[in-house]
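**Student:** Structure here, sequence nowhere to be found:
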């Protein structure tokens, strides 16, 4: 007889941000306080061959109305068979292997008001058919319902100048109703895992057009263009070494360009008794150079990951991205630790140093911050 398993889990968290400098724009808040709530419901039936998941998300921010937002991260039905899986609904999925940036990760839109590192994503409506065989796995995607990137509002921190307006423009006449498509083939051979992907549709990364708002203040208007992107993911595992590469070739209305991120992670096991220490190094390159929409066109990332392997799951990750063509750099430190069965403390610090006024990081130079989040898991 088929059995059904269902249950709720999730977390409720409070977050505080303390900035080291006064804001560049007097309309911006000095510090930040917010609450977030993410419950998760999941159930399986049909002997585990069918499942359903629902993960809503809510944040309420004391200062930035654009950071106060709600989203459905997951609302997905899955039907699994021996050689295929069908997934329908709203999902979050991740492509990529490198640490410093994820060039190939193009399915979900970035939820930038959550974190400046681009790791948080909005849920994406999709139909996904996975075909599984000895030759690997092929994922086919139809992606209706484009999601616009979230940006800090006028009162929010971690934004450049001028602020980015909620007005948007699209290259496609269909706007957010344009249906995107993607496919991905993944496989392994010996010590290597690899994947090839192709995406055709509306870019998740906007360009910007300068304009003014109703009061005559300068603003930037996001414009979403149609692109085609082919991506490669490659990771080799050799004892304590991981060798990683992400590369893309993207066709845009302004022409085609290539970009890559590649490097290694070396882990020393058993340092400080039971702890593991990972050393990371990656090179970030974008063919567009100074014309790139990313600040990481010719940069070096160096980092370290310390995992204590204790009952409280204590971890620390620190890193710096240095512009090899100038003096711009970004530092980050992230740490987390559980307390008992239900509580977790997350600490984060970020520091930004732009080279010139044209450097994308220069707009964040006064936004160095320390953040603490205390979460209750249920």
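**Tutor:** All right, it came through fine. Small disclaimer: the values here were computed from a predicted structure and weren't measured. Numbering: from 1, shown residues only.
**Student:** make it CA atoms for all contacts and neighbour counts henceforth
**Tutor:** Noted.
**Student:** how near is residue 91 to residue 52?
**Tutor:** 11 Å (Cα to Cα, to the nearest Å).
**Student:** Would you mind telling me which of these two has the busier surroundings?
**Tutor:** residue 91 (25 against 19; other Cα atoms under 10 Å).
**Student:** got another, please set it beside the one above:
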């Protein structure tokens, strides 16, 4: 629902995790930090932010349980510390979000790790966020971290993932990264009050995991390289993930046997079509995904592509985003920058896979960045569904007030006249909001 990639580097990256493993992560980081050769701290930084948002929905929700037109208040914040030692860095961050009207939200340790730096290699142990992908409209290769999707209309919210991460420099601007993912967290699922949701409600209390409770060890790897190509520069990344899918499928209970195996013979198209009238459950399947990311740049032009081949529930499907960005610099007396982007989004997954609305869409967006001390930024985007003509709009304006406060005005809109379109359930979920963020 939001422009990702380079443009969203200007927005905050809110994240989330469970306290059940937070103490273990912190203890691991502290033990690593106090190991021989890492005793003397050389630098310590501390900071954070608090954000208060007032959101207004001009229309009542269409679905049962959703609120009437009116205001909602959302509080969020983050706190981060970073300590540099002789041989590594200790990072600890906490963040959270709470909707005072619906009771929805999260609390998390997005980053709580110790990173040891060797000669041409480094080792990270703890909770971290690993962003993959180069597109603005959708990240089809970003797989490692769980996401907070209940309020996905403004920010792209990734949640901390406990991991052991080894990075090796291969020379020639190339790096190999290997990840051992030691914990799986269920996705926070929509409640009846959630705006911009599916009409089908499921609970993780009924969740079924193909891999025995979803607590198996997951593996990921990524190779990155930069080089000259075709009179420009090329960034290339190849990735692989083998583990439990972070996004659950929504399936009739008759489609899954108690051991967690998907029963294709029982799961007919008619059953999927009649999910609202059946008992549905979230199904976390075993996922294998191969990813490719490329960025070719020359001057102010960038051509981007990211694609994924995914295999889950005995089915292989393909997803990709292809597009271009162009930046116009030196605008106006202060030398502002305007970046425009156009992308095509495609996904051919079937209805037994986790839901996506980006199956055949065009994304157009822009980011205007002021070259001023207030950090003025204006962003906007539109998704257009080629098949149904449905549209999603996003827009925001932000600017600092003094040294410690940022104000942002944002809007989100949905236009879907076709009742058969997946976005029809969100026709009344457009909103505007005002946010004040204090930094310390």
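**Tutor:** Yes, it's here. Bear in mind the structure is a predicted one, so any value in this text is a computation, not a measurement.
**Student:** intersection of neighbour lists for residue 91 and residue 52 of structure 1?
**Tutor:** Common neighbours of residue 91 of structure 1 and residue 52 (criterion: Cα atoms under 8 Å, 6 or more residues apart in numbering): 75, 76.
**Student:** Would you mind finding the match for residue 131 of structure 2 in structure 1?
**Tutor:** Residue 131 of structure 2 maps onto residue 94 in structure 1, with residues paired by TM-score structural alignment.
**Student:** what residues are up against its match?
**Tutor:** Going by Cα under 8 Å, 6+ apart, residue 94 of structure 1 touches 105, 107.
**Student:** got it, and residue 88 of structure 1?
**Tutor:** 76, 77, 78, 125, 126, 127, 128.
**Student:** So the third one: helix, strand or coil?
**Tutor:** Under the three-state scheme (DSSP: H, G, I helix; E, B strand; the rest coil), residue 78 of structure 1 adopts strand.
**Student:** what's the closest residue to it other than its chain neighbours in contact with, if anything?
**Tutor:** Leaving aside its chain neighbours, residue 78 of structure 1 sits nearest to residue 87 (4.5 Å; criterion: Cα to Cα, 6 or more residues apart in numbering). Residue 87 of structure 1 sits next to 76, 77, 78, 79, 126, 127, 128, 129 when contact means Cα under 8 Å, 6+ apart.
**Student:** I'd like to know how many residues surround the fourth one.
**Tutor:** The one in question is residue 79 of structure 1. Burial of residue 79 of structure 1 is recorded as 17 neighbouring residues (other Cα under 10 Å).
**Student:** which position in structure 2 aligns with it?
**Tutor:** In structure 2, the residue paired with residue 79 of structure 1 is residue 116, using TM-score structural alignment.
**Student:** I'd say that match and residue 86 touch.
**Tutor:** No. The pair residue 116 of structure 2 and residue 86 fails to qualify as a contact (Cα atoms under 8 Å) at a distance of 9.4 Å.
**Student:** where exactly do the strands run in the stretch 51-200 of structure 1?
**Tutor:** Taking DSSP state E, counting those that start in this stretch as the test, the strands found in the stretch 51-200 of structure 1 are 69-80, 84-91, 124-133, 136-143, 169-170, 180-189, 192-202.
**Student:** by how many degrees do the fourth one and strand 180-189 diverge?
**Tutor:** Between strand 136-143 of structure 1 and strand 180-189, the angle comes out at 170 degrees (axes from the mean of the first three to the mean of the last three Cα atoms, to 10 degrees).
**Student:** on that earlier part again, among the contacts of residue 88 of structure 1, give me the pair with the biggest separation.
**Tutor:** Farthest apart among those by Cα to Cα are 78 and 125. That separation is 13.7 Å.
**Student:** And the counterpart of residue 52 of structure 1 in structure 2, how far from residue 311 of structure 2?
**Tutor:** Aligned counterpart of residue 52 of structure 1 in structure 2: residue 90 (TM-score structural alignment). Distance, residue 90 of structure 2 to residue 311 of structure 2, using Cα to Cα: 37 Å.
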